[in-house]
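1. predicted coordinates and the sequence they were generated for:
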Amino acid sequence: MPPSDLPTVLLTGFDPFGGATRNPSSEAVQALHGATLAGHRVQARELPTVFGDAWQVLHAALRQHRPALVVCVGQAGGRQGLHIERVAINLDDASIPDNAGQQPRDRPIEPGAPAAYFSSLPLQAVVAELRAQGLPAEVSNSAGTFVCNHVLYRLMHALATDPEWRGTRGGFVHVPWLPEQGSPSLDLGGVVRGLRVVVEVSTGAIGMHRGPVEHTASLPS
């Protein structure tokens, strides 16, 4: 099948933030741009680390590429290995400003929407395969309350509520610093290899569960 006829996987990373000059999430997804993985064509986009703007860029990419799978990727300095996020919560609460100087505190992302959404990636299967390939990995139960969580919540809300995206899988992966950024760390080749595993396992599982699952707990006080 010609590459243009293959179903699409959309990978996103973020630009550097917090005074850093590099962000491994963006570098890793760009390394996979144009690749064919498990019968899918990879499209990569860099998102601005800015509340609101990041979702606008992601939403435009969704409309352009109509992917079967969306994996957003972000940097989590201080974490070890790849963290496959389980849940996004309906809350922006930034401890530092984003790249536009915004610092929302205790603000719902979507007023009146569910308190949280679960990722629709096959989390345990992804982690098991990552570990089988010698990469440190775990399921994470907190994507934070910064722009990463904002993007994951907006994505899963769209997949859950818009019939246009019925059956599309979505989720988020946090990756550690590069060795030159600090410790613990993982080299860029390891991050890229890990994202390949995430895509390959997740595309192989498409169709097992159609669409995301809602978590309807109350908003945190």
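-> That came through, no problem.
2. only C-alpha atoms for contact and neighbour calcs from this point on.
-> OK.
3. what packs against the helix of greatest length in the chain?
-> With secondary structure taken from DSSP state H, the chain has its longest helix at helix 188-204. Packing partners of helix 188-204 (3 or more CA pairs under 8 Å, 6 or more residues apart in numbering; DSSP states H and E): helix 24-31, strand 36-37, strand 69-75, helix 123-132.
4. swap in 10 Å and give it another go.
-> strand 8-14, helix 24-31, strand 36-37, strand 40-47, strand 69-75, strand 82-85, helix 123-132, strand 169-175 (3 or more CA pairs under 10 Å, 6 or more residues apart in numbering; DSSP states H and E).
5. what separates the helix or strand hosting Ala158 from the chain centre, distance-wise?
-> Using DSSP states H and E, Ala158 sits in helix 147-161. In terms of CA atoms, centre = their mean, to the nearest Å, the centre of helix 147-161 is set 9 Å apart from its chain centre.
6. ok, Leu155 - how many residues close by?
-> Leu155 is flanked by 25 other residues according to other CA atoms under 10 Å.
7. ugh, wrong one, I meant Ser140
-> 15.
8. excluding its backbone neighbours, what's nearest it?
-> Glu85 (4.8 Å; CA to CA, 6 or more residues apart in numbering).
9. comparison target below:
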Amino acid sequence: MTRAGVLHLSICPLFLMSRYQKLVNLRMSMARVLVTGFEPFGSHERNISQDVVESLPKQLECIDPWQDLRQHSEVPINIQIETKVLSVDATGSVEIAHRLLNGEHWDAILHIGQCDSCSIPRFETRAQDRLAMRIPDNDGRRIVDSPLTGNGDVWSSAPLKAWQNIDWKAEWELSEDAGTFLCNETMYRTLSTLQSPDSQSGSSIPCFFLHLPGPDQYSVEDGTALVEDILERMMYRPVLNVVCALITNEDSYLVAQRIPDAVHGAKWEFPGGKVEPGESKQTAIVREIGEEFGWIVEAHQSIGTFFHSLSHTDIALHAIPCTRVDTSPVFEDSQHWTSHQSIQWRNILDDSPLDWLGNDEAIVAWMRKTGYLVKST
């Protein structure tokens, strides 16, 4: 895994942070979230989503899950949890969308449903523009195969992929297939309304669908604990834990240029990537450099952490001094490179323009200010 799709800007404009700034303003009061489940359907006597929704507390104090990574500490957020058990029919699928259109507002929306084929919880990232009902809904409606609107699929507004880079108490997986029954229909109606130009709430409100395994495979207690963890993460901007390799040679440092057709193509960077759950920074950079170049490196202690923000994510970039164990970098030997088209040694005094990725140039400024290359030679 590379840093593609991770680092865009060294400074985040305030207008890009509007949704999260609203939450900051609510920190000492109450944020309002909506959690929905469904009644039993088909041959089921129970629906775990209803059981979980009915077991949730009315209020929850949330602590920043990324507090150890964030540059500035965030105070706890007290949230008021509103719950609703939806009917398994056309009326239930549009109920929240209609309430949004009528002016109701929440700071986050979580839909929950039951998935009999799931072995672990699934965080649904996409709602299909399709209704294909294997069985009738509770109102007797059965649509064999039809588009919901004809406008195409819609995607979750919650930063679900960023949530993968933090430890969780429970196992879960991302999914792009919420099915074609009422779960998908409800997710589609709500997201379409939030993302509509006429929306009073705005598309930046985090909303997604959680599929839980049936009650014979998953307990209500585990489901409730997972939902509380999810709500906590919905209240805070995620922080991506990222490492980059600081490889030096006397008064020069190594930089790499991304391949043209990649995300952030042709940008220059200190190569690296995201720290996976359970990895140390050193283990992560050794793995990343091996994946990106086929090099074997030895990683040392971080020289510092450099922070910046994207529209929905904060970045904690750790610069890790590395020495190549096998041989010195051969710039022309690119057969094992997976993400870059060029590398070069760049003198610390070189001020010529370079199209940097993210906040990497701040590392160069730090080296100049501290005389790091002089000290390390």
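-> Perfect, thanks for sending it. Since this is a predicted model, take the numbers as computed values, not measurements.
10. still on that earlier bit, give the buried residues for the helix holding Ala158 of structure 1.
-> With burial defined by 16 or more other CA atoms under 10 Å, the residues of helix 147-161 of structure 1 counted as buried are 147-160.
11. redo the helices and strands packed on helix 188-204 of structure 1 as a markdown table? Include distance to Leu91 of structure 1 and mean neighbour count.
-> Putting these into a markdown table (distance: least, CA to CA, whole Å; neighbours: other CA atoms under 10 Å) gives the following:
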| stretch | distance to Leu91 of structure 1 | mean neighbour count |
| --- | --- | --- |
| strand 8-14 | 19 | 26 |
| helix 24-31 | 22 | 23 |
| strand 36-37 | 34 | 16 |
| strand 40-47 | 19 | 22 |
| strand 69-75 | 17 | 26 |
| strand 82-85 | 16 | 26 |
| helix 123-132 | 23 | 17 |
| strand 169-175 | 16 | 27 |
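12. can you redo these as JSON lines with distance to Asp187 of structure 1?
-> Shown next, in JSON lines, are these (distance: least, CA to CA, whole Å):
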{"stretch": "strand 8-14", "distance to Asp187 of structure 1": "16"}
{"stretch": "helix 24-31", "distance to Asp187 of structure 1": "9"}
{"stretch": "strand 36-37", "distance to Asp187 of structure 1": "21"}
{"stretch": "strand 40-47", "distance to Asp187 of structure 1": "19"}
{"stretch": "strand 69-75", "distance to Asp187 of structure 1": "13"}
{"stretch": "strand 82-85", "distance to Asp187 of structure 1": "12"}
{"stretch": "helix 123-132", "distance to Asp187 of structure 1": "15"}
{"stretch": "strand 169-175", "distance to Asp187 of structure 1": "10"}
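13. Asn141 of structure 1 is nearest to which of the ones you listed?
-> strand 82-85 (6.1 Å; CA to CA).
14. so which elements touch the closest one?
-> Using 3+ CA pairs under 10 Å, 6+ apart, strand 82-85 of structure 1 sits against strand 69-75, helix 123-132, strand 137-140, strand 169-175, helix 188-204.
15. so which elements touch the third one?
-> Yep, that's strand 137-140 of structure 1 we're talking about. Strand 137-140 of structure 1 sits against strand 82-85, helix 123-132, strand 169-175, with contacts defined as 3+ CA pairs under 10 Å, 6+ apart.
16. and the helices in the stretch 251-377 of structure 2?
-> 281-293, 361-370, 372-376 (DSSP state H, counting those that start in this stretch).
17. tell me, the longest one lands on which residues of structure 1?
-> So the one you mean is helix 281-293 of structure 2. Taken onto structure 1 by TM-score structural alignment, helix 281-293 of structure 2 occupies no residues there; it is unmatched.
18. spatially central residue for structure 2, please.
-> Ala162 (2.2 Å; CA atoms, centre = their mean).
19. mind checking the end-to-end distance for stretch 91-111 of structure 1?
-> Stretch 91-111 of structure 1 has an end-to-end distance of 9 Å (criterion: CA to CA, to the nearest Å).
20. stretch 201-208 of structure 1 now?
-> Termini of stretch 201-208 of structure 1 sit 12 Å apart (CA to CA).
21. give the buried residues for that stretch.
-> So for stretch 201-208 of structure 1, counting by 16+ other CA under 10 Å, buried means Val201, Ser202, Thr203, Ile206.
22. can you tell me what the second one aligns to in structure 2?
-> Read it as Ser202 of structure 1. Using TM-score structural alignment, Ser202 of structure 1 lines up with Met234 in structure 2.
23. quick one, what contacts its match?
-> The contact partners of Met234 of structure 2, taken as CA atoms under 10 Å, 6 or more residues apart in numbering, are 20, 33, 62, 107-110, 158-160, 163, 205-207, 228.
24. 7 Å - rerun?
-> Ala108, Pro206 (CA atoms under 7 Å, 6 or more residues apart in numbering).
25. what does stretch 103-112 of structure 1 contact?
-> Asn90, Leu91, Asp92, Asp93, Ala94, Ile96, Pro97, His150.
26. correct me, but the first one touches Phe118?
-> Put plainly, it is Asn90 of structure 1. No. Between Asn90 of structure 1 and Phe118 there is no contact under CA atoms under 7 Å: 11.5 Å.
27. with neighbour numbers in mind, choose between those two.
-> Using other CA under 10 Å, the more surrounded residue of Asn90 of structure 1 and Phe118 is Asn90, with 27 against 21.
28. now that one: how far from Ala116 of structure 1?
-> Where Ala116 of structure 1 is concerned, Asn90 of structure 1 sits at a distance of 6 Å (CA to CA).
29. same deal with Val9 of structure 1?
-> Counting by CA to CA, the gap from Val9 of structure 1 to Ala116 of structure 1 is 24 Å.
30. next one: Gly18 of structure 1
-> Gly18 of structure 1 is 26 Å from Ala116 of structure 1, by CA to CA.
31. tell me which of those two has more neighbours.
-> Shown here are Gly18 of structure 1 and Ala116; by other CA under 10 Å, Ala116 has more neighbours (21 against 10).
32. great, nothing more from me.
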